[in-house]
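[1] heads up, no residue letters with this:
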């Protein structure tokens, strides 16, 4: 018997029914207060910008999931939030994000928690953060911050008194976003440390991981840009570097080439959300390896160009999708050279042909004059 099946049986021993996403949607239907129906977003063909222009992304209609907001009420004996974010409602363990298997963690090693009482709690995320596949900047912005903006819009004036509780990502950008969305520090709780007894609980579902609902993205954009009030004053060409996984293996040569075409080099270091918004708001052309920083294209002006560099093993289209939502031009590139086995394809470094990239830049820009 698999470990997963053993865990499921243990839950049944405790009288808990573990729901999957469709079952959770059906269970929570009486508590629905907002629904954004699924929509199709057209994605055209994208061809590799190399000497062998193979198709990287095939033309399709990317279909989003519906975006829900639920308001659940009941005494603390029937509805409560568990340590790792999961919500137990009338002995049903709800799955509002992705696979429900990780929710079993709530019962295996539950930490000791302080208890506080609040009227309304917002539960924006209930998923285990593994730090490899899930737990980075893109995940927080799309799956937590954007969902919080959806819930805020659905709550109206009631939002001002609500607290937020979930397993924290423990990053500076998380604190920045929560403040921009409207949470003061006294209204922010880590569910692993504090158990909140509440009268009502607000939740939303996570949609498609790669194709978030446009309503969520626009709600986040409106909220953040409205608070920061950053306007475009420049039209910069930028190269976004990466210092961790998926680095450009021959980056020194690439940077030397890009400087000939007046590109600014954006090094990989911590920045405030305001700084990141400003960088992308003032960009006209962006090039760099596939990475979470490109989540920031949602701040770009329409007509900006994103040129995304991939490894040969890990080619995904979520920033292509976001570029289509935001009216951004898009091209992509990968080379056949690989760097051997890695634990996850998502971690493999990227090689680019300098000759390939130079040919593309020559067709787009004039190089700076040389004074050598």
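    Cool, the structure landed. Just so you know, these numbers come straight off a predicted model, no measurement behind them.

[2] alpha carbons only for contacts and neighbour counts from here, please
    Will do.

[3] who's in contact with the host helix or strand of residue 173?
    Taking DSSP states H and E as the criterion, the element that holds residue 173 is helix 172-181. Residues outside helix 172-181 that contact it (Cα atoms under 8 Å, 6 or more residues apart in numbering): 137, 140, 145, 148-149, 184-185, 223-224, 227, 271-273.

[4] do a quick rundown of the strands in the stretch 151-300 of the chain.
    163-166, 188-190, 194-204, 236-240, 263-266, 283-289 (DSSP state E, counting those that start in this stretch).

[5] re earlier: now, the contacts of helix 172-181 that are in helices?
    137, 148, 149, 223, 224, 227, 273 (DSSP state H).

[6] now, of those, which are buried?
    Burial by neighbour count, 16 or more other Cα atoms under 10 Å: within the ones in helices among the contacts of helix 172-181 this picks out 137, 148, 149, 223, 224, 273.

[7] export those as TSV, with columns for distance to residue 251.
    Written out in TSV, the entries for those read as follows (distance: Cα to Cα, whole Å):
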residue	distance to residue 251
137	23
148	37
149	37
223	36
224	33
273	26
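
[8] comparison target, given below:
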């Protein structure tokens, strides 16, 4: 504790670095009686939309155990059900604003202050974060013109975070996109990011792929707060993605179409006995989404009546499914329940099923091959 306090004092007194954290409206509150004749500023709130209520009331169909819940302290991390609130959506602008690190933390170097709405850490408060207690920053790169930050936690390698928390910022900022000269996305530039950015007609020549030590000072910096709270998928984000990707609704397909989304080779998400299982179900189509184009992914999801997949990135695509599609999410044994895909199903009016498996041992009598064969015989008959 003493060392942290001494470091904070050193930063404040012996560096020119930011040392405070304030909300945007507190930091840029107009001075009382301020004169009209003063230099213009690009700082302000450019867009604002009110968040709406969200209800997650879809029945969660479980098969083989009580749902294991995460706790923080003695309290459940996630509520079982209830009515939540979408975050209010703001597009902020800062003259000569600086954006720092992969989560997109914004600060004003003149006021030596971080902006609270710009970013949050996963598990620590910003005041205790190493990112807000920096003695030696990496050298800045100056970006002229207007820069939009789409940076957020986990979007470097997480498809869910890229899709629902990062690229949706393009949709929110769409009224001003023709004025944007640079767009910051979490690097690296991967095929799966590029194919969806191209589907959204984003000018990829404007993209700067930010690293963990990214440090940019911008003539004009645009950024948002969180548009989707952690694991609280909301209807606005679904509508935003469908608009960006030009998704047109289709009729529910008449014939039964069962799709297995394979995660073969993915650490902790690979069911090693996947092949012998699927040999028992030749009618199930196996797909690897990493090898599909955006339009192929859309068509596959829209054609399905049943989707089966290990918990992970592939299930992010179920927002493309028709209403009433059955989803079976398979958790590895011992993993705590994460509600993101169940809530996605709830918002999209899908039917969500969950089960826990021993991904390593097909001979596990309770969570192995025999169990899943029996489960699938039941699941594929759901209509």
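    Here it is on my side, so go on. Everything numeric in this text was worked out from a predicted model, so none of it was measured.

[9] fetch the TM-score of the aligned pair.
    The TM-score (TM-score structural alignment, normalised by the length of the first structure) is 0.76; 334 aligned residues with a Cα RMSD of 3.4 Å.

[10] returning to what we had before: and which of the ones in helices among the contacts of helix 172-181 of the first structure is nearest residue 10 of the first structure?
    residue 148 (32.8 Å; Cα to Cα).

[11] ok, that closest one touching residue 125?
    No - counting by Cα atoms under 8 Å, residue 148 of the first structure sits too far from residue 125 to count as a contact (9.4 Å).

[12] what do we get in the second structure for residue 69 of the first structure?
    Taking TM-score structural alignment as the alignment basis, one finds that residue 69 of the first structure is matched in the second structure by residue 90.

[13] likewise for residue 294 of the first structure?
    With the correspondence set by TM-score structural alignment, residue 294 of the first structure lines up against residue 315 in the second structure.

[14] tally of neighbours for the closest residue to residue 89 of the second structure other than its chain neighbours?
    Nearest in space to residue 89 of the second structure, with sequence neighbours left out and distances taken as Cα to Cα, 6 or more residues apart in numbering, is residue 49 at 5.0 Å. By other Cα atoms under 10 Å, the residues close to residue 49 of the second structure number 11.

[15] coming back round to it: most widely separated two among the ones in helices among the contacts of helix 172-181 of the first structure?
    Pairwise distances across these (Cα to Cα) peak at 19.9 Å, for the pair 137 and 227.

[16] what is the neighbour count of the counterpart of residue 246 of the second structure in the first structure?
    Superposed on the first structure with TM-score structural alignment, residue 246 of the second structure falls opposite residue 225. Applying the criterion other Cα under 10 Å, we find 15 residues in the vicinity of residue 225 of the first structure.

[17] give me the distance between residue 225 of the first structure and residue 270 of the first structure.
    Counting by Cα to Cα, to the nearest Å, the gap from residue 225 of the first structure to residue 270 of the first structure is 20 Å.

[18] nearest spatial neighbour of residue 114 of the second structure, skipping sequence neighbours?
    Beyond its immediate neighbours in the sequence, the residue positioned closest to residue 114 of the second structure (Cα to Cα, 6+ apart) is residue 107, lying 4.0 Å away.

[19] what do we get in the first structure for the one you found?
    For residue 107 of the second structure, the aligned position in the first structure is residue 88, judged by TM-score structural alignment.

[20] for residue 172 of the second structure, same thing?
    Using TM-score structural alignment as the criterion, residue 172 of the second structure maps onto residue 150 of the first structure.

[21] re the thing from before, what about the strands of the stretch 151-300 of the first structure, which gets the closest to residue 313 of the first structure?
    strand 283-289 (13.2 Å).

[22] what does that closest one contact?
    Contact with strand 283-289 of the first structure is made by 234-242, 246-248, 300, 303-310, 350, as judged by Cα under 8 Å, 6+ apart.

[23] just give me the neighbour total for residue 59 of the second structure.
    Based on other Cα under 10 Å, the number of other residues close to residue 59 of the second structure is 12.

[24] check contacts around it.
    351, 352.

[25] the same query, at a cut-off of 10 Å, please.
    Neighbouring residues of residue 59 of the second structure by Cα atoms under 10 Å, 6 or more residues apart in numbering: 81, 342, 346, 351, 352, 353.

[26] from the residues you listed, which ones fall inside helices?
    By the criterion of DSSP H, membership of the contacts of residue 59 of the second structure in helices covers 342, 346.

[27] select from the contacts of residue 59 of the second structure the one having the most neighbours.
    Among these, residue 342 has more neighbours than the rest - 27 neighbours, counting by other Cα under 10 Å.

[28] what lines up with it in the first structure?
    Taking TM-score structural alignment, the alignment pairs residue 342 of the second structure with residue 320 from the first structure.

[29] is it true that its match touches residue 330?
    Yes - Residue 320 of the first structure sits in contact with residue 330 when judged by Cα atoms under 10 Å, with a separation of 6.6 Å.
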